[in-house]
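> Next input, structure requested:
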Amino acid sequence: MDGPGVADETTDDMAARPVRVLLVDDDPMVCSGLRMILGRGSGGRIEVVAAVHDGDEAVGAVQRHHPDVVLMDVRMPRMDGITATARVRALPSPPEVIVLTTFDSDDEPFRAAEAGANGFLLKTESPEDLVGHVRAVAAGEGAVSKRTARQFMAQWRQEGTGPARDARRVLARLTPREREVADRVAQGLSNSEIADQLYVSASTVKAQLAMIQDKLGVTNRVMIAVLVTQGGPRG
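Model prediction:
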């Protein structure tokens, strides 16, 4: 892809220019609000390059505008955000996708993660948190906010014993230190916050997350959080 996609640039390149964001939401008022929050609230570090109003417009908009990050609504009339996320992530050198939701469906986080989303946030996130998460995802870190993590826990506690048992079996593959990292991902901590708590470098946390994903057979931070919350607290 000829545009300025995340996969084509170094960290220095990303720091030198605003993060390019595409909005996909069927509510024009939501798009206007997000545009204001991300533009003004980031001090010019984020640029909303376009907004489209249904999932079936997302791929074409990505190809035209080459965003670094797509903010994707879940519920849209013609094509839902989960399907649109999968199509966007199937593109060559795709942008990262953050799924935004009101979280009224308990399977949305897992479906979003399976579709390739690297962030799952509530629409009620504070402006400061939303800006921070967009920048984190653009830098390759992923985003599961603390508020989303609490919602994960509330939803998955309602599940039966089967999913919890399966999740615990998969999580048993992790070393004690890897499990500490995974638990903190599920709490919504960033790489730097995890590093501070465990007295290691952020690069060490990043390497451990790559190993955790490999052992768990998942592809992103959201799925780590889902598995940890499904498995419940360690005994």
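
> From here on, just use CA atoms for contacts and neighbour counts.
Fine.

> those strands in this protein, which residues are they?
For the chain, strands defined by DSSP state E occupy the ranges 19-24, 46-52, 69-73, 96-101, 119-122, 143-144.

> Deepest in the core, which of those strands is it.
strand 143-144 (a mean of 30; mean count of other C-alpha atoms under 10 Å).

> Can you spell out which helices and strands pack onto that strand?
Under the contact definition 3 or more C-alpha pairs under 8 Å, 6 or more residues apart in numbering; DSSP states H and E, strand 143-144 sits against strand 119-122, helix 127-138, helix 221-231.

> will you turn the ones you listed into TSV that also has distance to residue 94?
Shown next, in TSV, are the helices and strands packed on strand 143-144 (distance: least, C-alpha to C-alpha, whole Å):
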stretch	distance to residue 94
strand 119-122	14
helix 127-138	12
helix 221-231	17
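
> Alongside the first, I'd like the structure of this one:
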Amino acid sequence: MTAVLLVDDQELVRAGLRMLCRSAPDLSVAGEAATGAAAVRLARETRPDVVLMDLHLPGMDGIEATRRILAADPGARVVVLTTFDDDDHLYPALEAGASGFLAKGCPPPRLLAAIRQAAGGESPFSPDVLRRLVARAVTTRPAAAADLTPRERELVHLVGTGLTNEQIAQATHLAVTTVKSYLANAMARTGARNRVQLAVYAVRHGLA
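As a prediction, the model looks like this:
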């Protein structure tokens, strides 16, 4: 069971997210917060698997709340769910440690899938956001290539094209657990902290 902490200052939005999460048999609501300070406190008390974080909150905003939650629990997964998906909101959220970034207008099935992906160690982003991340990193942050095995290079290439672990497993006829193991090794070799950075690496080094 994946426990989800809902953070949004609008009660109506939280009610909708609560109903959506409770409609899924594998998800539960760990708590709800209307402010950044409450989100930090509840995250410390409930230790949720995934935090759905709005950015515009009274008092402490979602960026600072994300930073504090992850400082206390580096293993937490924070997925930003916001009305605005522009760069002025995207990059500060990622710098704070957010694992994913979605617009509030995304379809309910996509949001449920994103929660599951985040809980499984993946980084749910819309394709448009991922392309912007990659484009910025390619033009501004050169890096040395790592010594990847042929299989790791193959899987990193598929990450760079935007495939999930399940899709990569189907494409390569590997078990999902095997895919995760290869990608964990690739992240260790490349210094990538998450799938987005691994996708950036793939593009910067001609693997995607």
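
> List the TM-score for the superposed pair.
Put the two chains on top of each other and the TM-score (TM-score structural alignment, normalised by the length of the second structure) is 0.81; 207 aligned residues with a C-alpha RMSD of 2.9 Å.

> of the helices and strands packed on strand 143-144 of the first structure, which approaches residue 34 of the first structure most closely?
helix 127-138 (8.7 Å; C-alpha to C-alpha).

> got the contact list for the closest one?
6, 19, 37-38, 41-42, 46, 68-69, 96, 98, 118-119, 142-143, 145 (C-alpha atoms under 8 Å, 6 or more residues apart in numbering).

> buried residues in it?
If you call a residue buried by 16 or more other C-alpha atoms under 10 Å, then helix 127-138 of the first structure has these buried ones: 127, 130-138.

> gap between that helix and the chain center?
10 Å (C-alpha atoms, centre = their mean, to the nearest Å).

> which residues of the second structure fall in helices?
Counting by DSSP state H, the second structure has helices at residues 11-22, 36-46, 62-72, 87-96, 108-119, 127-140, 150-160, 165-172, 176-190, 195-204.

> Mean per-residue distance, the longest one versus the first structure.
This points to helix 176-190 of the second structure. Compared with the first structure after fitting, helix 176-190 of the second structure has a mean deviation of 1.9 Å; criterion: mean C-alpha distance after the TM-score superposition for the first structure.

> give me the stretch of the first structure that that helix matches.
Here helix 176-190 of the second structure aligns to the first structure at residues 202-216, judged by TM-score structural alignment.

> if I look at the nearest residue to residue 111 of the first structure once chain neighbours are set aside, how far off is residue 33 of the first structure?
Excluding the flanking residues, the one nearest residue 111 of the first structure by C-alpha to C-alpha, 6 or more residues apart in numbering is residue 82, at 6.8 Å. Computed as C-alpha to C-alpha, to the nearest Å, the residue 82 of the first structure to residue 33 of the first structure distance reads 22 Å.

> Which one's more surrounded, these two?
Each of residue 82 of the first structure and residue 33 has its neighbours counted (other C-alpha atoms under 10 Å); residue 82 has more, 24 against 12.

> what's near enough to touch the aligned partner of that one in the second structure?
Structural alignment places residue 82 of the first structure opposite residue 63 in the second structure (criterion: TM-score structural alignment). By C-alpha under 8 Å, 6+ apart, the contact list for residue 63 of the second structure reads 55, 92-93, 96.
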